[in-house]
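Okay, predicted coordinates and the sequence, questions at the end:
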Amino acid sequence: MHTRIEFDSIGSLPIPGEAYYGIQSLRAKNNFSISGEKLHPIFIKNLAIIKKIAAITNYQANNLSGTVANAICEACNGIIAGEFQTEFIVDTIQGGAGTSANMNMNEVIAHRASEILGGTKEKYDLVHPNDHVNCSQSTNDVFPSAGKLTVLELMPQLISNLSYLERLLEQKAIEFSDVIKMGRTQLQDAVPTTLGHSFKAYQSVVHRDIKHLIAITAEMYTLNIGATAIGNGINASVEYSSTIAENLARELQLPLKQADNLYDATQNVDSFVRVSGVIKTAAISLSKMSNDLRLLSSGPKTGFGEINLPARQNGSSIMPGKVNPVIPEVVSQVAFQIVGNDVTITMAAESGQLELNPFEPIIFRNLFSSIELLTNAVMTLADNCIVGITVNEEHCRDQVEKSVGIATALCPFIGYKKASEVAKEALKTGLSIRQILLKRNWLTKEKIDDILDLRKLAEGNVPSNDAAVGAVTEIH
């Protein structure tokens, strides 16, 4: 196998002759055999976009020759198009605040740009990874900027999937609007409601999560690009620092802007914590919904048995005919993982010191993972569960008729003490609330029928506010 020798400040290493990566990438690969996961391909693409626009901006600022800038841009275009993916060899979890990822990109671009100019991979005489590709930059501004661009690219699909789920929940709320069932608090009978109200509540929380995701994603438009090492723009010209964010915004057609305080934007990663927190909240909401679906469909003969989830696969290797609520189960597992990711992101943000947070690699690894996990979980919940839910309407109504929960409606008419006596007698004797009231002759039959009208009890006295749940504005 043909190799070449590359040198750095530590020493030398043999590099595979055909490799576009260089010595710093290989050292990082050897040092960080951690997760076995490589850099996210969308992150790689966005880092290449930043390198391309940096080259153009450096040319405009007379920091690079047109020949070198064009070669860098051509090399970047290949990476942006998905080429050279196997050349990005560093682990996604790495020490050094992302320096390994940045240098992996710089070395691949430098070697490819040298080839474009007629050179070879044997030396960096035409295009140098630090002097040319990394000109006017630091890992500390390009790495977090690429992270934010990646969040901006991943988030719209999650929001789109949640919007789809919201529409399905709204359809189910309408479909089940006449299904009277027992409402429960703390798993005990409470007061009647409708299954439509339950699904309308699910729709409402998803709608709220969508709004929060859109709002928090807007924070990703503010970049610390141009800050270089700590925020003072050292080694970057004024011309470069003042135009790089604008040029990047123009290239991506996004409302990107440079942070007002580059020192703050370089050392603090609180915006990623907020994004993670909103994603976690959405995941928890879906997990709570999944818990409800498992309870409401439990049985099918010895549980609540109020709804039926679509049968997706055999539930047991030993119990014939058993079908488990596998889709809600997997959604909850995704939520558990996202909560764990959020804890890691939170601790990583808190553990930064002084002018830089060195833990952005694990922040990005977990944040990208959370977005993608939730994106996929939402679709499987929507398509493999929600759309196929059916209801056992007679069973739901029968449970309400037999429940002591409807005794709550008696309080305004006979008082809490007498209503409690009725409820206790119903539990003890098995008689219905209606039967006990008639026996005690406290109210007329007509009044009892009016008070215990299940439709009126289920609807309650809260005015409808369906119009409050409407479309939300999509992000770019």
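Received the coordinates, thanks. If you're wondering where the values come from, they're calculated on a predicted model, not measured in any experiment.

Only C-alpha atoms from now on, for both contacts and neighbour counts.
OK.

Nearest the geometric middle of the protein, what residue?
Per CA atoms, centre = their mean, the C-alpha nearest to the average position across the chain is that of I371, at 3.0 Å.

Show me which positions of the helix or strand containing that one end up buried.
Applying DSSP states H and E as the criterion places I371 in helix 360-384. Residues 360-375, 377-382, 384 are the ones in helix 360-384 that count as buried (16 or more other CA atoms under 10 Å).

quick one on the thing from earlier: pretty sure the residue nearest to the centre of the chain sits against I159.
No: counting by CA atoms under 8 Å, I159 is not a contact partner of I371; they are 9.9 Å apart.

Please name every helix or strand in contact with the helix or strand hosting L162.
In this assignment (DSSP H and E), L162 forms part of helix 139-175. Counting contacts by 3 or more CA pairs under 8 Å, 6 or more residues apart in numbering; DSSP states H and E, helix 139-175 is packed against helix 41-60, helix 99-116, helix 195-217, strand 222-223, helix 360-384.

also this one, for the comparison:
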Amino acid sequence: MPSSMTRTEHDLLGDREVPADVYWGIHTLRAIENFPISGRTISSYPELIRAIALVKRAAARANQKLGHLDDRRADVIMAACKDIEAGKHHDQFVVDVIQGGAGTSTNMNANEVIANLALEKLGRAKGDYEELHPLNHVNMAQSTNDVYPTTLKLAIVFAIKDLLDAMSALRDAFEAKANEFADVLKMGRTQLQDAVPMTLGQEFMTYAVMIAEDSTRLHEAIALVQEVNLGATAIGTGINTDIRYAKLATKLLSEFAGVRLVPAHNLIEATQDTGSFVQLSGVLKRVACKLSKVCNDLRLLSSGPQAGLNEINLPERAAGSSIMPGKVNPIIPEVVNQIAFEVIGNDVTITMASEGGQLQLNAFEPIIGHSLFKSIEHLAAGCRTLTENCIKGITANRELLAERVRSSAGLATALNPHIGYQNATWVAREALRSGRSVTELVLEKGLMTREELERALRPDVLTAPRVSGD
């Protein structure tokens, strides 16, 4: 005899006992058993759960408006969806984020939870699917193959806002440091060798510009993600839908979500194509590469303190060693480096998953979605900790930087227009050989007067193009 703590549900494989108190059903139970993969459920991504509830609500409303779903069922389905959108019952979304079946288990989990919530609102028992069915009613005019990619795309639009906000704060922090260090002269470097003077402010402003440029690229990539295939059903032909359904459901989803979504021009192509995910992942990889390069710079510039560059000081966040007393490491840039390595790896995963699609469907969108969410989530967290725990607290070793400019053979480059390449080469090599300063050698050899030299080596002249006649 079945336990009173369970209810019996049926699918094409037979009967199973489902815990009586859960809102999910037999299809979810099989997914739990089949996919014990990552230990991370789809509820780990609240944006995904919110998005699928929005898709289901838009579908119910479209079918109601088209006369295919009665008001009684449509109203409770939509009410259940609204509860989920508001953050309720997310603990009922229990299937693993990595799953076979092109996302079918995620769709089934949503159908069952919404159906049982709706049944409860009707005063009926969980599992009373004669009254309201997960597939016949909640999934009406839908397939996993249009619901899941539409859900992924909408969820990504929601998630990317957090990353863009974090990048904006990081850009602002770099700009603030650029202004703070605008008067700090230092030596620039190419190939880790002394080059020509610049300001520390100029160095930090480049980081702000890089972040701003990547934010623009992200906005462009998201615009491609906003094209959806809702209404495509199984392969894009729209089988089992009203001819008006696709446009209406997409329009309603846009209104409900507050996000502009565009119906794909060709639903068959859109159902099998994952190009927008690959494009977005490529931009996330670009963001990761640039952030990692910036963190490499911060680690180099703060290296030492005695035996390194020691140009800037990063905030001290933790003891650096269990054996070396007094050592403090650049742990915040280091963790952002590691996030970048992960994002680059995620991009390889997404690339291979996209390439692995066959004929009218790509079965690997679950790993694409999981990888994209990880990249977005971790990049946002990395930007936040870099901003708050590192950039805002950076200080400059001003005297050391000034002394290095005064003593650097790289100053000879600035004197090229005044003394010629051959003389500048001799001055640079002699300064390196003898340890004497460029200015001392130029004056001693009579290549320039002191007044000419002082004018040529003014900070504004050293760090910007020359004004004609100056």
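Yep, it's here. Everything numeric in this text was worked out from a predicted model, so none of it was measured.

Got a TM-score for the two of them?
Here the TM-score for the pair of chains, by TM-score structural alignment, normalised by the length of the second structure, is 0.94; 463 aligned residues with a CA RMSD of 1.7 Å.

returning to that earlier point: onto which residues of the second structure does the next helix or strand after the helix holding I371 of the first structure map?
Downstream of helix 360-384 of the first structure, the next assigned helix or strand under DSSP H and E is strand 390-391. On the second structure, the counterpart of strand 390-391 of the first structure by TM-score structural alignment is residues 395-396.

The matching stretch vs the first structure, average offset?
When the first structure is superposed, stretch 395-396 of the second structure averages 0.8 Å from its matched positions, counting by mean CA distance after the TM-score superposition for the first structure.

Please enumerate residues in contact with that stretch?
Applying CA atoms under 8 Å, 6 or more residues apart in numbering, the contact partners of stretch 395-396 of the second structure are F181, E311, I312, N313, L314.

The first structure: which residue goes with the fourth one?
Right, the one you point to is N313 of the second structure. In the first structure, N313 of the second structure lands on N308 (TM-score structural alignment).

Equivalent analysis for the first one, please.
Structural alignment (TM-score structural alignment) places F181 of the second structure against F176 in the first structure.

can you pull the contacts of its match?
T194, L195, G196, V391.

from these, which is closest to E170 of the first structure?
Using CA to CA, G196 comes nearest to E170 of the first structure of the contacts of F176 of the first structure, at 8.8 Å.

Do I have it right that that closest one meets K172?
Yes: applying CA under 8 Å as the test, G196 of the first structure and K172 come out as touching, 7.0 Å apart.

I want to check the contacts of F176 of the first structure in the second structure. Which are still in contact there?
Compared against the second structure with both residues aligned by TM-score structural alignment, their matches' CA atoms under 8 Å, those retain T194, L195, G196, V391.

Which single one of those is nearest to N77 of the first structure?
Closest to N77 of the first structure, out of all of these and judged by CA to CA, is G196, at 51.9 Å.

now the aligned partner of A236 of the first structure in the second structure, nearest residue through space, not along the chain?
Using TM-score structural alignment, the equivalent of A236 of the first structure in the second structure is T241. Spatial nearest neighbour of T241 of the second structure, chain neighbours left out: A141 (5.0 Å); criterion: CA to CA, 6 or more residues apart in numbering.

What is the equivalent residue in the first structure for the one you found?
Superposed on the first structure with TM-score structural alignment, A141 of the second structure falls opposite S136.

Is that match part of a helix or strand, or is it coil?
coil (DSSP: H, G, I helix; E, B strand; the rest coil).

quick one, what contacts F336 of the first structure?
By CA under 8 Å, 6+ apart, the contact list for F336 of the first structure is empty.

Tell me the spacing between it and C385 of the first structure.
Going from F336 of the first structure to C385 of the first structure by CA to CA, to the nearest Å gives 19 Å.

can you check V331 of the first structure too?
11 Å.

For those two, indicate the residue with more neighbours.
Neighbours were counted for V331 of the first structure and for C385 using other CA atoms under 10 Å; V331 has more, 26 against 21.

if I look at that one, how far off is A382 of the first structure?
Taking CA to CA, one finds V331 of the first structure at 11 Å from A382 of the first structure.

go on, L152 of the first structure?
From L152 of the first structure over to A382 of the first structure (counting by CA to CA), the distance is 23 Å.

In contact with A118 of the second structure, which residues are there?
Counting by CA under 8 Å, 6+ apart, A118 of the second structure has contacts R73, V76, I77, A79, A80, L132.

Let's see if you can find the most crowded of the kept ones among the contacts of F176 of the first structure.
Counting by other CA under 10 Å, top hit in these: L195 with 27 neighbours.

so what's the equivalent of that residue over in the second structure up against?
Per TM-score structural alignment, the equivalent position to L195 of the first structure in the second structure is L200. By CA under 8 Å, 6+ apart, the contact list for L200 of the second structure reads A178, F181, A182, D183, V184, L185, K186.
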